[in-house]
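S.K.: Sharing a model prediction with you, sequence too.
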Amino acid sequence: MTNAASATAAPGQMTHREIMEALTGLLLAMFVAMLSSTVVSNALPAIVTDLHGSQTGYTWVVVATLLTMTATTPIWGKLADLFSKKILVQAALVIFSVGSVVAAAAPTMGVLIGARAFQGLGVGGLTALVQVVIASMVPPRERGRYSGYIGAVFATATVSGPLLGGLIVDSPMGWRGCFVVGIPIAALAFVVLQKTLHLPTIKREVRIDYLGATLIMAGISLILVWVSLAGTNFDWISATSAALVAGSLALIGGALWVEARVASEPVIPLRLFRDRTTSLATAASVMVGVAMFGATVYLSQYFQLARGMSPTEAGLMSVAMVGGLLVSSIVSGRVITRTGLWKRWLVGGMVFVIVGIALLGTIDATTSLWVVGGYMALTGIGLGATMQNLVLSVQNNVAVQDLGAASSVVAMFRSIGGSAGVAALGAVLAHQVTSGVKDGITALVKAGKISQEQLAAMQHSTGDIPRLADLPAPIRALYEASFGDAVGHLFLVAVPFAVVALVCVVFIKEVPLRTSHGPVAPAESGEEAGEETGLEAAR
């Protein structure tokens, strides 16, 4: 059955060759979206120095993109249910490219942050739409094999981004080249999609939920601003925090009312959450986002600040985790395509994530790099079997007309969990390091191992990420030890979130993957109807 589907297609469906040709353009688009985040990581110190920015500016170069990407993901998904998916992907590529050009030429931190926010609009579109278009081209039963390619692109962008960014910063192009490098790839993706992607456009009356979209974006933005800046610009418990949280809750409450009572074409159809699979997969995605992004994003800093590695060496260490993710995503995708069963991969993947993160919670500045790499590989294996298959479980269970909205909702909540995790665990990291360094400095002063001049130099460097090579030997060793202990603590903090994700996955009811795009029972009819449809198609 699978082999036949590979060679020929049912009426109205694309052949395997046509899918692979269009998939090339989609994967190029996804690669450029992921590369935009990873390639700039090693360039941030040079950017802040060159543009005379502050630590707050350093944070917002990252957060600006994250805000607009996360807030607009469900909007792009809804637009995919109303307009031509091909045109939307190409529009996202154009938006990304324009933002990249402005960022590369930015004369000040303010312009750069604004350009990164605009760039995030395109990244949000690419992140949501690639999944939606693949779901439109390929029936759920066949989708697993193509999910492996997505995992491979994810792995390639994750590994090559930091390495490429380090090389570009050290080249004559400087840090501005990091924003230019993705433009030719985006242009190539645009051309390939124009030639290869041919999806039918369903003509129907379009009603855009502008009020709901605005309230959703504003509510998400406020909560992300809070978790991004609390603990650094103001206290977690303060009048500013209370105002941001209250404002966010009010906006999100208003958005829920509009989506449920007012909008005829809601951006996030709340009926989707009547389906148990969608609700549990969404909750699991939030927890996976916290555990994955919130903890693993600091591994690069661990290798540079606790182990004294260069950015290139730190990038090479990520191969352990990404290699595990690559193998796991490809193997799980192929087996799921052959069997139609996916829940065992979700459960097993989350067990691996929990074990890997718990073991990473034991690392410090002296742990063998081979041991750290092994723990990272375990975590990567778990993530590879989990991330794409959570989206697949939802896509398999919703009505065809809700495919875009459902896919983007899962992606959006994973991004929310990740951004909140990055910000909150970053505050924990800063507190742990500051506390460890402060106590260590006191001990060194009492022991007479450092002078007042050295202490003054250390105090000067605490306002930013220090250059370890410029620090006196005793203080450098103290900083490395403090940072190593703090990163290990972060992983322990992330473990409970992974456990909650496992619990959510366990209670998801498995529905065998459909072998066609539809018809599928609408979400309102509950999971039992969805199961019946899936079983019928599987026969």
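M.R.: Yes, it's here.
S.K.: contacts and neighbour counts: CA atoms only from here.
M.R.: Noted.
S.K.: My understanding was that T108 contacts S54; is that so?
M.R.: No. Taking contacts as C-alpha atoms under 8 Å, T108 lies outside contact range of S54: 11.7 Å.
S.K.: where do the contact lists of the two overlap?
M.R.: When C-alpha atoms under 8 Å, 6 or more residues apart in numbering defines a contact, no residue borders T108 and S54 alike.
S.K.: list the contacts for the most centrally placed residue in the chain?
M.R.: The centre of the chain sits closest to S415, judged by C-alpha atoms, centre = their mean, with a distance of 5.3 Å. Contacts for S415 (C-alpha under 8 Å, 6+ apart) come out as T70, V286, G289.
S.K.: cool, and V153?
M.R.: Contacts for V153 (C-alpha under 8 Å, 6+ apart) come out as L27, M30, F31.
S.K.: related to what we said a few turns ago, my reading is that the residue nearest to the centre of the chain lies in a helix. Confirm?
M.R.: Yes. Assessed with DSSP: H, G, I helix; E, B strand; the rest coil, S415 lies in a helix.
S.K.: Below is an additional structure, to be compared with the one above:
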Amino acid sequence: MSSARSRHEAPPADQPDGQAKNRQPRSVRVVLMALMIAMLLAMLDNMIVGTAMPTIVGELGGLSHLSWVVTAYTLATAASTPIWGKLGDMYGRKGIFLTSIVVFLIGSALSGMSQSMDQLIAFRAVQGLGAGGLMVGVMAIIGDLIPPRERGKYQGMMAGVMAVAMIGGPLVGGTLTDHLGWRWSFYINLPLGAIALAMVTAVLHLPKKRAEGRIDYVGAALLTIGIVSLVLITTWGGTEYAWGSGRIIGLGALGVVSLVAFVFVERKVSAPILPLHIFRNRNFSLVTVIGFLVGFVMFGSTTFLPLYQQTVQGASATNSGLLLLPMLLAMMAVSLIAGRVTTNTGKYKMFPVMGGALITVGLFLLAQMDTGTSRFTSGVYMAVLGAGMGFLMQMTMLIAQNSVEMKDMGVGSSSATLFRTIGGSFGVAIFGAIFTNQVTDTMTARLGDKGGSVVSGGAQMDPKSLAKLPAMVKDAYMHAVSSGTHHVFLWGAGISIIGFICAWFIKEIPLRGSEPKSEGSTPDTGSAAEATSAEKAAVSGA
């Protein structure tokens, strides 16, 4: 039975299977619970803070720097992700993961004590630095502890954490801000983080590692510059600065030069921060592209779902997290089913294919929404999109981890996470530009130049401002938002076809921990199928 098989660690290379030591299943569950809390911390933070931002600005001021509260966190998370992954590979997963938790908690405490907007931005960067290690650490430790075949059973848990963060974040943030003050949006992380810290320290036992070489400081610096440049382009382009402005073009040139230099450096150093050889594996490269596209269409398109429902369908802004419930529940259910099937059969190629198809169909259906679409109909469309994401979100990570050797588990996990994050940044920026231009054009077409000036300061208008508009202007704006979301989802459907095509080229390599294949079946060159003997991670009870 698969449940029995998951209780055994893979034996060292010099030890027969029969001598494998038993894992304590209760301790495995305790560790997984701690990992889920850590993942929840990283994902929940932005959702909670978003609700508290109006109150924060009212107390600290600095409205012009408001976006940097989010941008600082995002930049630090993206830039630190590959570095945390490599440090875990070099010096051991547990110590690096505990360090990231401590950094995150320090950033949370300092953010809660901020006395100015500048301080809050700086401390949010510290928080983001720790968050990068939390996300990578969770994925890499699960990769160490659970063979890919057995890992499918826990996909529903990971999807559940995402759903809790997206649904509960705004509600918790609003409640804390109203009753305890906005500072508790950050202080709430401290008890949760302390629990995760204590549980990981007491129960998680992983083999200690020695660094195989010096840290690749030059590569880390070049990669950080490249990532920061790309994220700033997607954050500032079309909003703070015009796409053709000197600052955006300069950032683009800096990013390209940095990443080209990074590739050159990584080919020369003995212990690269991001080993390029992992991209020689076909499956890894394909799921990296798919992960980028999933982030692109998921974060890019779903940003506009609450806006559509609040503006066109008249939904309450305070319950914005609940508006995504059909999509998130479908994602959870499908992810759980896909994980169980993968565990029981060892088959997984069909899921990226099905996921790519459903995401394309779901986005195309969402593109059909207009001012007369009911909430029930839009909920069905969102459920289709959520099912597609459920097939892809964790399955791409599983395939990526199965495609690298155990010694590269950290950088493999961080690369998959990084490309999804970068994809999300690009998606939000590009779809945002499409949405804004379409809203402005539609307002101008319906009301003339005065109509375009209504949204000249930005295409998104809060419900209170919308209610104050004259009936004719309000009707025009509702049609404009409907037209904008139509174009966003239609472009998303077109782009997601690329991921669907890539999924067909994935080769179904046996998952580590699966039933042995018949003689003569050979894995892909560069795959991690032979690395099972290196899986020495063990969990023992206190």
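M.R.: Nice, I can see it. Here the structure is a predicted model, which means the values were calculated and not measured.
S.K.: how close does the counterpart of G252 of structure 2 in structure 1 sit to V258 of structure 1?
M.R.: For G252 of structure 2, the aligned residue in structure 1 is V245 (criterion: TM-score structural alignment). Computed as C-alpha to C-alpha, to the nearest Å, the V245 of structure 1 to V258 of structure 1 distance reads 20 Å.
S.K.: excluding its backbone neighbours, what's nearest S527 of structure 2?
M.R.: Sequence neighbours aside, S403 is the residue nearest to S527 of structure 2 in space, at 4.8 Å (criterion: C-alpha to C-alpha, 6 or more residues apart in numbering).
S.K.: how about W342 of structure 1, what's its partner in structure 2?
M.R.: So, by TM-score structural alignment, W342 of structure 1 is matched to Y348.
S.K.: try E142 of structure 1
M.R.: Residue pairing (TM-score structural alignment): E142 of structure 1 is matched to E150 of structure 2.
S.K.: Could you do S100 of structure 1 as well?
M.R.: Using TM-score structural alignment, S100 of structure 1 pairs with S108 in structure 2.
S.K.: Double-check its match against W184; I have them as touching.
M.R.: No. Judged on C-alpha under 8 Å, S108 of structure 2 makes no contact with W184 at a distance of 9.7 Å.
S.K.: related to what we said a few turns ago, around the match of W342 of structure 1, how many other residues sit close by?
M.R.: Other residues near Y348 of structure 2 number 26, with proximity taken as other C-alpha atoms under 10 Å.
S.K.: What of D235 of structure 1?
M.R.: Neighbours of D235 of structure 1 under the rule other C-alpha under 10 Å: 12.
S.K.: and if you look at A480 of structure 2?
M.R.: A480 of structure 2 - counted by other C-alpha under 10 Å - has 28 other residues nearby.
S.K.: Same check on E453 of structure 1?
M.R.: By other C-alpha under 10 Å, 9 other residues sit near E453 of structure 1.
S.K.: tell me which element it falls in.
M.R.: E453 of structure 1 belongs to helix 452-461 when assigned by DSSP states H and E.
S.K.: dump the residue contacts of T156 of structure 1.
M.R.: By C-alpha under 8 Å, 6+ apart, no residues touch T156 of structure 1.
S.K.: and it, what pairs with it in structure 2?
M.R.: Under the alignment defined by TM-score structural alignment, T156 of structure 1 is paired with V164 of structure 2.
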